[in-house]
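In: Got a predicted model here, sequence first, then my questions.
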Amino acid sequence: MPRETFADKCMTRNGKIVILTGAGLSAESGLSTFRDEGGLWSQHRIEDVATPEAFARNPDLVQAFYNARRAQSRAATPNAAHVALARLQRDHGGEVVIVTQNVDGLHEKAGAKVIHLHGALDSALCHLCDHRWTAPETIDSATPCPACGHHSARPDVVWFGEMPYHMEEIAEHLENADIFASIGTSGQVYPAAGFSQLASDYGAECIELNLEPTSHVFHQRRIGHATQTILAWVEELIGA
C-alpha cells in the first residue's frame, strides 16, 4: 500500500501541522542570520553578546547589540513566506502550530500566532524577579523593572546556555502532529534540531523547506528560497 503523504494526511483528515521556523525565513525580509557576512552577527562573537556570561561581563555591549536588533526587526516587514504561513494557519481545516526560533516578531506582523522558543525582541525581562513587559525602543543599565523597580532589565531572549521556552508544550504538539515541517533552520542548534527526529518517531510525516538539506530524518524536501517553496507548499495544502 503506498505511503500516505503529507498532502493526503492534511486533506483527508484535516491533520495537525506543526511548523518550526528559523532565521532563514526572515532572511528575505532583510534580517541577517548567524552565518551571514556583513550583518550584525558578523560584527560580534556569539560568546560576547549572546550568553549569560557576556551579559554579566559587559551588559552595555549586550544591550546595545539587542537594541540594534530590535530596531532592525521593528523596521522590517513580513515577506510572502510569513504571509503564506499565516494563511495556512487561518485557512487549514486542522490545527496549525507554528514554533519559531526567531525573535523578530514578523510572524505576528503577518497575522500568525506563534510559540516563541527563543523569546522575543519586543519583550523585556527582569533578571531579578522574572517580570516581563513590552520592551522600550532601547534598554540600558538605567531601565527599571516596572514590577520590582530595580535596574535589572534585559532582552527577553534565550541566550546560549539557557533553557528554551515552552518545551513541554512543544513536545505535546510534536507527539500529536500529523505533519512536521522545518523551515529555514540550520538544524544545528538543540533542542530544536531534535524536533524532526522526535516528530518522526511519533509517526509524523516530516518535510524540510530550506536552502540546503540538513538531516536524513525528513521524508520530503523542498530546496529553495522560502518565498518560493513555502507559497507552493501552502497552495498544495489549502489551494490557490
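Out: The structure has been received and is ready for your questions. These numbers come from a predicted model, not from an experiment.
In: can we go C-alpha only for contacts and neighbour counts from here?
Out: Noted.
In: After the longest helix along the chain, which helix or strand is next? Please name it.
Out: For the chain, the helix that runs over the most residues, judged by DSSP state H, is helix 59-75. Remark: after helix 59-75, the chain's next helix or strand is helix 80-91, criterion DSSP states H and E.
In: buried residues in that next one?
Out: Using 16 or more other Cα atoms under 10 Å as the test for burial, helix 80-91 gives 80-89.
In: for stretch 131-146, same thing?
Out: Buried, per 16+ other Cα under 10 Å, within stretch 131-146: 132-133, 135, 139-140, 143, 145.
In: Columns secondary structure and distance to I183 on top of the residues you listed, output as CSV?
Out: Formatted as CSV, the buried residues of stretch 131-146 follow (DSSP: H, G, I helix; E, B strand; the rest coil; distance: Cα to Cα, whole Å):
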residue, secondary structure, distance to I183
R132, strand, 28
W133, strand, 29
A135, coil, 27
I139, coil, 31
D140, coil, 33
T143, coil, 36
C145, coil, 35
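In: and the longest helix of the chain, what does it pack onto?
Out: helix 46-49, helix 52-57, strand 119-126, strand 153-157 (3 or more Cα pairs under 8 Å, 6 or more residues apart in numbering; DSSP states H and E).
In: hmm, who's touching that helix?
Out: Helix 59-75 is contacted by residues 31, 40, 48-50, 54-55, 104-106, 121-122, 137-141, 154-155 when judged by Cα atoms under 8 Å, 6 or more residues apart in numbering.
In: Buried ones among those?
Out: 31, 40, 48-50, 54-55, 104-106, 121-122, 139-140, 154-155.
In: Check the burial of R13 by counting its neighbours.
Out: 12 (other Cα atoms under 10 Å).
In: mind listing what it touches?
Out: Contacts of R13 by Cα under 8 Å, 6+ apart are G94.
In: ranges for the strands of this structure?
Out: 17-21, 96-100, 114-116, 119-126, 132-134, 153-157, 179-183, 205-210, 220-223 (DSSP state E).
In: Just put these in CSV and tack on distance to P59.
Out: Formatted as CSV, the strands of the chain follow (distance: least, Cα to Cα, whole Å):
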stretch, distance to P59
strand 17-21, 29
strand 96-100, 26
strand 114-116, 24
strand 119-126, 13
strand 132-134, 18
strand 153-157, 9
strand 179-183, 32
strand 205-210, 35
strand 220-223, 39
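In: and here's the other structure:
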Amino acid sequence: MNIFVLTGAGVSAESGLGTFRDTSGLWTRFDPAKLATPEAFKRDPAQVNAFYDARRANLRGAQPNAAHFALADLQRRLAETGGRLFLCTQNIDDLHERAGAQHVVHMHGELFKARCPGCEAVVDWRDDLSGARCADCGGGLRPHVVWFGETPLEMDAIYDALEEADLFVAIGTSGSVYPAAGFVSEARRAGIRTCEINLDPSDNARAFDERRYGVASEMVPAWVEDVLGGR
C-alpha cells in the first residue's frame, strides 16, 4: 500500500509550535508582508532574521508528539511489507525526523537550515542568523524557507508520488495554501481515495472522501492503527 500524507501546522500545534492561519495564528499577530517575502528580506534582513531566530529558538525547545511518532511508525511498518509512506510536510520544523521518520519532503523549507541568496548554498543552521555570512561567498544568509511569492520545493517529486499513491491523507492543514490545497483535487481526479484528519474542517473539507476531527495526538495514532489493522 502506498500512502501520501501531507501534514500542516496542526500536526505540530500540540508540541508548542504556533500555527499560522487560525484565529490565534502567527499571521494574526505579525504581518507576513514584512516578515515572509523576498522583498521584506531585501528591505530589512535584520528584522526578518530576528523573526525566524525566535521561531528557531521555539523549535529547539519543542518535542514531537504522538502524531509525529505514529506517522514515523507507519512509515517504518509499511516499508517492512513493501509499501510506502510518502511524508510531505508544509511545516518547517524537524519534528517528523526527531520522531523517527526516515524521509520527509519539506515543501516549504526547513527552519534548521540557511540559504545564501547569492550562491544558493544551503547549510545546516541551528543558531541565530542575524549577521551570519556564507562560508562559500561571504554573502548574508537567509532562512531556508519558502516565502510568499516563491515556489515550493521538490514539486516534481511530490506530484510523482501523488500519482503513485493508493490513499491521500491531509493532516492538520488549513486547505487554503496552494499548491498544497490542490493536492486533494489532483488525487480525486486520479481516482485516489482521500482522507482529512484535522482539529476542525479545513477550507476544502468537502473534497475529501473521509473526514476525522479531533486533536492530532489522538486522531492520527487511531487512524494509523486502523490502516495497519486493515491491510
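Out: Sure thing, it's come through. The structure presented is a predicted model; accordingly, all values stated were derived computationally and were not measured.
In: closest to A181 of the first structure among the buried ones among the contacts of helix 59-75 of the first structure?
Out: L106 (18.3 Å; Cα to Cα).
In: what's the counterpart of that closest one in the second structure?
Out: Aligned by TM-score structural alignment, L106 of the first structure pairs with L95 of the second structure.
In: Not counting its neighbours along the chain, what's nearest that match?
Out: P64 (5.1 Å; Cα to Cα, 6 or more residues apart in numbering).
In: can you check V220 of the second structure too?
Out: A67 (5.3 Å).
In: what sits against the one you found?
Out: So A67 of the second structure contacts 11, 216-221 (Cα under 8 Å, 6+ apart).
In: In the first structure, what residue corresponds to it?
Out: Aligning on TM-score structural alignment places A67 of the second structure opposite A81 in the first structure.
In: So for A120 of the first structure, what's the nearest residue that isn't a sequence neighbour?
Out: V103 (4.2 Å).
In: State the distance from S202 of the second structure to T89 of the second structure.
Out: 16 Å (Cα to Cα, to the nearest Å).
In: More neighbours: which of the two?
Out: T89 (24 against 20).
In: wouldn't the more buried one be in contact with M107 here?
Out: Yes - the pair T89 of the second structure / M107 is scored as a contact, 6.3 Å apart, by Cα atoms under 8 Å.
In: In the first structure, which residue range corresponds to stretch 169-188 of the second structure?
Out: Counting by TM-score structural alignment, stretch 169-188 of the second structure corresponds to 181-200 in the first structure.
In: right, and L111 of the second structure touches Q90 too?
Out: No - here L111 of the second structure does not reach Q90: they are 11.6 Å apart, not a contact under Cα under 8 Å.
In: Against V177 of the second structure, how distant is the counterpart of R45 of the first structure in the second structure?
Out: With TM-score structural alignment defining the correspondence, R45 of the first structure maps onto D31 in the second structure. When distance is defined by Cα to Cα, D31 of the second structure is 17 Å away from V177 of the second structure.
In: What of D166 of the second structure?
Out: For D166 of the second structure, the distance to V177 of the second structure - Cα to Cα - is 23 Å.
In: Those two: which has the busier surroundings?
Out: Neighbours around D166 of the second structure and V177, counted as other Cα under 10 Å, are more numerous at D166. The numbers are 17 against 12.
In: ok, now how distant is that one from R76 of the second structure?
Out: Counting by Cα to Cα - D166 of the second structure and R76 of the second structure are separated by 17 Å.
In: Over to H106 of the second structure?
Out: From H106 of the second structure over to R76 of the second structure (counting by Cα to Cα), the distance is 19 Å.
In: coming back round to it: just so I know, which of the helices and strands packed on helix 59-75 of the first structure lies nearest E169 of the first structure?
Out: Taking those one by one with Cα to Cα, strand 119-126 is closest: 14.7 Å.
In: so what secondary structure elements neighbour the closest one?
Out: By 3+ Cα pairs under 8 Å, 6+ apart, strand 119-126 of the first structure packs against helix 59-75, strand 132-134, strand 153-157.
In: The longest one versus strand 153-157: what angle between them?
Out: This points to helix 59-75 of the first structure. Inter-element angle recorded for helix 59-75 of the first structure and strand 153-157: 50 degrees (by axes from the mean of the first three to the mean of the last three Cα atoms, to 10 degrees).
In: What's the average distance for helix 59-75 of the first structure when superposed on the second structure?
Out: When the second structure is superposed, helix 59-75 of the first structure averages 0.6 Å from its matched positions, counting by mean Cα distance after the TM-score superposition for the first structure.
In: got it, and the second one?
Out: Compared with the second structure after fitting, strand 132-134 of the first structure has a mean deviation of 0.5 Å; criterion: mean Cα distance after the TM-score superposition for the first structure.
In: re earlier: can you lay out the helices and strands packed on helix 59-75 of the first structure as TSV showing distance to T185 of the first structure?
Out: Below are these laid out as TSV (distance: least, Cα to Cα, whole Å):
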stretch	distance to T185 of the first structure
helix 46-49	17
helix 52-57	23
strand 119-126	16
strand 153-157	18
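In: out of the ones you listed, which comes closest to E172 of the first structure?
Out: strand 119-126 (19.2 Å).
In: now that closest one against strand 96-100, angle please.
Out: 60 degrees.
In: so strand 119-126 of the first structure matches what in the second structure?
Out: The aligned range for strand 119-126 of the first structure is 109-116, by TM-score structural alignment.
In: I am finished for the moment; much appreciated.
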